[in-house]
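> I would like the atomic coordinates for the input below:
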Amino acid sequence: MNQEKQYDIVIYGGTAAGIIAAVQAKLMGKSTVVIEPSQRIGGLTSGGLGDTDVGMKQAIGGLSLEFYKRVARKYSQDGACWLFEPKVALEVLQDMVAENNIEVVYGERLELKDGVTKQGSEIVSIRMESGILYTAKVFIDASYEGDLMGKAGVSYVVGRESNAQYGETLNGIHPGDELNELPSGIDPYVIKGVPSSGLLLRVNPDPGGKPGDGDNKLQAYNFRMCLTNNPDNRLEIEKPEGYNEADYEILFRAIEQGQNTKFFKLNMVSPDKTDSNNNSGISTDYNGMNHNYAETDYRTREELFKAHRRYQQGYVWTIQNHPRVPEEIRAVYKPWGLPLDEFIENSHWTPQLYVRESRRLIGDYVVTEHVVRLEDEVPDSIGMGSFAMDSHHTQYYVNEDGHVSTEGGFYVKLKAPYPISYRAIVPKRDQCTNLIVPICVSATHAAYGSIRMEPVFMILGQSAAMAAALALDADGIVQNVKYEQLRALLDQGNQVLYTDM
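Next up is the predicted model:
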């Protein structure tokens, strides 16, 4: 099938950012399509992340804020609502799609081999696995993985820069007792005290380098589970097929060393539903098992997805049922199961893996820790970030004391919001002139730890569409968009660009 479809703007990825970009494109009279590889729009926003990583509310404006206000209206509340059920978020996004008559194509994935056709530095078309060809004047990659960007011949990075590269403090390998979220004294060997028995699953013999060294490891992924304790709406979590008890040995030993809380979060998003996230050094994150995710093929990604689900489902079952987990801990978590009124098409488990970080663009401008800490001025803000610089762990390793330790985590709160440059969402001019990247932005691992929040992605999605429309009305080159013109549109669209805090 070699159908060809033509638009002003093609948006790859029906994340919340992709949908917001499409709304803005339609508001500006541009023809657009959203291509979503899965069967559900909204990404994490409709995929279980109902306890919004707000940061500072005054930094959120435009259609991003409008989304959270619409959520509030669904609950008959005033203002914005930052806690919500996945099905409500999905409903709001579907409303926005319907009102703006946005074309969404489901279940189409970019052909990873030669799926992007360029003439010089311009993308002419992208081809799906089905053979359908989409041509456009401007493309927006609103996927978490950055597949379109990755195949478009632009510079990007996967993993962690060294601290030395940009003069940062949080980047690179990050070991140390103060960052270890496991109890001390966990023996790393299959048979305790017997090195010849081999290391426990997922435990590395060392961190792989010196503190601050760069590597290609990624912070851990998991699923943001929506759970309920309402017996009338609850499906018990069963032991998954392929369950491997050895996967939970660190958990058992953490309990033996005194851990009795923080096995996973039970953050309430409604009277009887949670957004349940990772909460300690041994929790729902599948530490160390995603390092090849960003650049691998779809089949391997599907295997990684299944492995993450098997681990996490098995982890919850273990906490609730395993005899090596004390009864008083089991009793806390036992009442929680999957809500029958969520993710109905996916056996009530979210179809969205939390891809916290994948590829990151390297543009002419890179957002660093210095920008996030307000040490660098940003003259061309298109929106603001304000959440803490936050990285989950990347691995387990054997520390100098000979015990299991986590590595890679940090959480550094900010005093005030910081502006994000337009140049952070466009590639280098000589590499690609008609691509905009609002999720896999040009930022270091340290800075991305703050940017990578759903409200910010929506903000950047709206700004990306405004820039795309301006480029379309001029010479089609996104690097040539005049900031004064973009600024006028951003102000009109109620984006928050700077704060006086």
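
> for the rest of this, base every contact and every neighbour count on C-alpha atoms.
Noted.

> how close does Asp51 sit to Gly385?
Look at Asp51 and Gly385: by CA to CA, to the nearest Å, they are 17 Å apart.

> mind listing what's buried along the longest helix seen in the chain?
Taking DSSP state H as the criterion, the chain has its longest helix at helix 298-321. Across helix 298-321, burial judged by 16 or more other CA atoms under 10 Å covers 301, 304-305, 307-321.

> what's next to that helix, contact-wise?
Contacting residues not belonging to helix 298-321 are listed as 221-223, 237-243, 247-248, 263, 283-286, 289-290, 293, 325, 329-331, 333-334, 353 [CA atoms under 8 Å, 6 or more residues apart in numbering].

> which among those end up buried?
By neighbour count, with 16+ other CA under 10 Å, those hold 221-223, 237, 239, 243, 247-248, 263, 283-286, 289-290, 293, 325, 329-330, 333-334, 353 as buried.

> just the ones of those in helices?
Short answer: those in helices (DSSP H) are 329-330, 333.

> just the residues you listed now: which is nearest Ser76?
Nearest to Ser76, judged by CA to CA, of these is Tyr333 at 30.9 Å.

> with adjacent residues omitted, what lies nearest to that closest one?
Gln320 (5.7 Å; CA to CA, 6 or more residues apart in numbering).

> next one: the one you found from Phe263, what distance?
11 Å.

> all strands for the stretch 151-300 of the chain, in order.
With DSSP state E, counting those that start in this stretch as the criterion, the stretch 151-300 of the chain has strands at 156-158, 189-191, 194-199, 203-204, 234-235, 267-270, 273-275.

> another one to check against the first:
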Amino acid sequence: MKKPLIFSLLIFLTLPIFALAQSYQADIIIYGGTSAAITAAVQAKKMGKSVLVVSPDRHLGGLSSGGLGYTDTGNKSVIGGLAREFYHRLYLHYEQDSAWKWQKREEYGNKGQGTPAIDGANRTMWIFEPHVAERVFEDFVRENGLEIHRNEWLDRKSGVKMKKGEITSIRTLSGKIYSGKVFIDATYEGDLLAAAGVSYHVGREANSVYGEKWNGVQVGVYQHRHYFQDSISPYKVAGDPSSGLLPEISPNPPGKNGQGDKLLQAYNFRMALSRNPDNRVPFPKPANYDPTRYELLARVYQAGWTETFEKYDPIPNQKTDTNNHGPFSTDYIGKNYDYPEASYARRREIIREHEDYQKGLMYFLSHDPAVPADVRAEMAQYGLAKDEFVDNGNWPHQIYVREARRLVGSYVMTELDVLGAKEVPQPVGMGSYSLDSHNTQRFVTPGGHVQNEGDIGVHPKQPYSISYGTLVPKKKECSNLLVPVCVSSSHTAFGSIRMEPVFMILGQSAAAAASLAIDGDIAVQDLDYEALRKVLLEEKQILEN
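This is a model prediction of the structure:
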């Protein structure tokens, strides 16, 4: 009588592991926890679709809640839809007296990028604290009943199942399986699109590829103030090549101008610092702190540089969004090249290396006698904001992945589109920021001096449209995937598109397209653009000048 039970038990024990995995299903599966992921999920819900957000992140919002509070917005008039709703909700928060805990509202100063931070006429707030932004994203989740599966990491080796050119399901490292009709890759890295086998690019294209001017190597091009004076030596013993190079300098030549390479613009953390004595934590000294790695900065000071606090941009409550500025700053130049394709373990190493470098830099600035006394005195007024990133030692939970993989899709946006030399077809949103690339490498010039390369800042004459074709792969590669973050664009065009408001705009548009494709039971590439346009305009997206 016991044989059937034993037999059944043996069958159960020999089942493949994936057969025992938890399985989930929805119309739309969104992979990522960025601002684009959340706006996409909200739009999908608004259009009556079931949606699951599979997020490797515990904290939602990406850089928008990860320290980038001094928002790169460009022309605010082209920010519509849910993106504008996000900034409106921030405005409503800061209209409350209770929002101003560490500073009086009238003391804030209302400094913003191009326009006042608090725009009373349009009821928007463009500059904000990280934890406030995260709260807005969590409000979107709660109000729309969004289902978020956090800390779920895509199995990038074998976790994407496809059939006849469509993704049928994805599996995470925990074994969970997510099946859907349309998938959206809303990560900064483009992990889902890569695992699905669609075409993408990493690095800078040669100018000859798309007929561009500002792509590829750009030695001698200085469009911001992030370069060294010609007098600074790169050697351990100044002027003596035999002594070897100082840390953080590449021994490799930079290449010829206009040629392509696999290099990436630098990453950093956008730190939230506090000037309020009751809300600041002293800069920690990393266990592996080595002041010699900042010798280049000491030489910059010796040469007379005085711009240390140029990008300690004010956000409410006596805090800053502190960004890179100058020839040697928070950007960890040349240390991220393998990040896009790296394993999760290697990415964690890269992130930790950036954290150690940047924490060491802040400790150096506040303690080392090689730093001018007036700078150290000013630094003594700053510390990490005690009420930000409270579960991560007050350190941002998101590194600034300025660029990783980029889709090569149905339409490739180039600097010709951004700068107005071409008419953009089938617009689904707009951008307006400059072609903005941080430095990609630090090298030794033929004259024996240290220099940076890769800094670009070319402004469009007016806002530009972004094509629907930038969100979708080539149909023959995958017919049910949309990509609103790692969009199909050249390095220089992406330098403008890669702004958080634009990611929110494109996330919303991608979800609208996904919903319509499901309604029509068609490939995302076969969508009737006029139908999509109608929905986007109803959702108050801004599509063209």
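
> hmm, back to that, deepest-packed of the strands of the stretch 151-300 of the first structure, please.
strand 273-275 (a mean of 26; mean count of other CA atoms under 10 Å).

> how much does that strand stray from the second structure?
Superposed on the second structure, strand 273-275 of the first structure shows a mean distance to its aligned partners of 0.6 Å (mean CA distance after the TM-score superposition for the first structure).

> all helices of the second structure, in order?
3-13, 35-46, 81-94, 130-143, 191-195, 207-210, 295-302, 344-367, 373-379, 415-418, 491-497, 500-520, 529-538.

> of all those helices, which one is nearest Gly454 of the second structure?
helix 491-497 (10.6 Å).

> which other helices and strands contact the closest one?
The elements that helix 491-497 of the second structure packs onto, with contact taken as 3 or more CA pairs under 8 Å, 6 or more residues apart in numbering; DSSP states H and E, are helix 415-418, strand 435-437.

> for the longest one, give me the average deviation versus the first structure.
So that's helix 415-418 of the second structure. Helix 415-418 of the second structure, aligned to the first structure and superposed, deviates on average by 0.3 Å (mean CA distance after the TM-score superposition for the first structure).

> and that helix, which stretch of the first structure?
Using TM-score structural alignment, helix 415-418 of the second structure corresponds to residues 369-372 of the first structure.

> want to try TSV for the helices of the second structure, with distance to Phe228 of the second structure as columns?
As requested, the helices of the second structure are exported to TSV (distance: least, CA to CA, whole Å):
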stretch	distance to Phe228 of the second structure
helix 3-13	65
helix 35-46	35
helix 81-94	37
helix 130-143	32
helix 191-195	36
helix 207-210	25
helix 295-302	8
helix 344-367	18
helix 373-379	19
helix 415-418	27
helix 491-497	22
helix 500-520	30
helix 529-538	46
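
> among these, which is nearest Asn257 of the second structure?
Evaluated over the helices of the second structure, closeness to Asn257 of the second structure peaks at helix 207-210, with 9.0 Å, by CA to CA.

> chain center to the closest one: distance?
Using CA atoms, centre = their mean, to the nearest Å, the mean C-alpha position of helix 207-210 of the second structure is found 25 Å from that of the whole chain.

> nearest spatial neighbour of Asp78 of the first structure, skipping sequence neighbours?
Ala72 (6.2 Å).

> check Leu179 of the first structure too.
Among residues not flanking Leu179 of the first structure along the chain, Gly409 sits closest, at 6.4 Å (CA to CA, 6+ apart).

> trace the one you found over to the second structure, please.
Aligned by TM-score structural alignment, Gly409 of the first structure pairs with Asp455 of the second structure.

> just to revisit the earlier point, contacting residues around the residue nearest to Asp78 of the first structure?
Ala72 of the first structure touches 78-81, counting by CA under 8 Å, 6+ apart.

> quick one, strands of the stretch 51-200 of the second structure?
For the stretch 51-200 of the second structure, strands defined by DSSP E, counting those that start in this stretch occupy the ranges 51-55, 118-119, 124-125, 147-150, 160-163, 166-171, 177-185, 200-202.

> could those go into a markdown table alongside distance to Gly255 of the second structure?
Listed next are these as a markdown table, based on distance: least, CA to CA, whole Å:
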| stretch | distance to Gly255 of the second structure |
| --- | --- |
| strand 51-55 | 38 |
| strand 118-119 | 45 |
| strand 124-125 | 43 |
| strand 147-150 | 42 |
| strand 160-163 | 37 |
| strand 166-171 | 40 |
| strand 177-185 | 33 |
| strand 200-202 | 17 |
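
> noted, bye for now.
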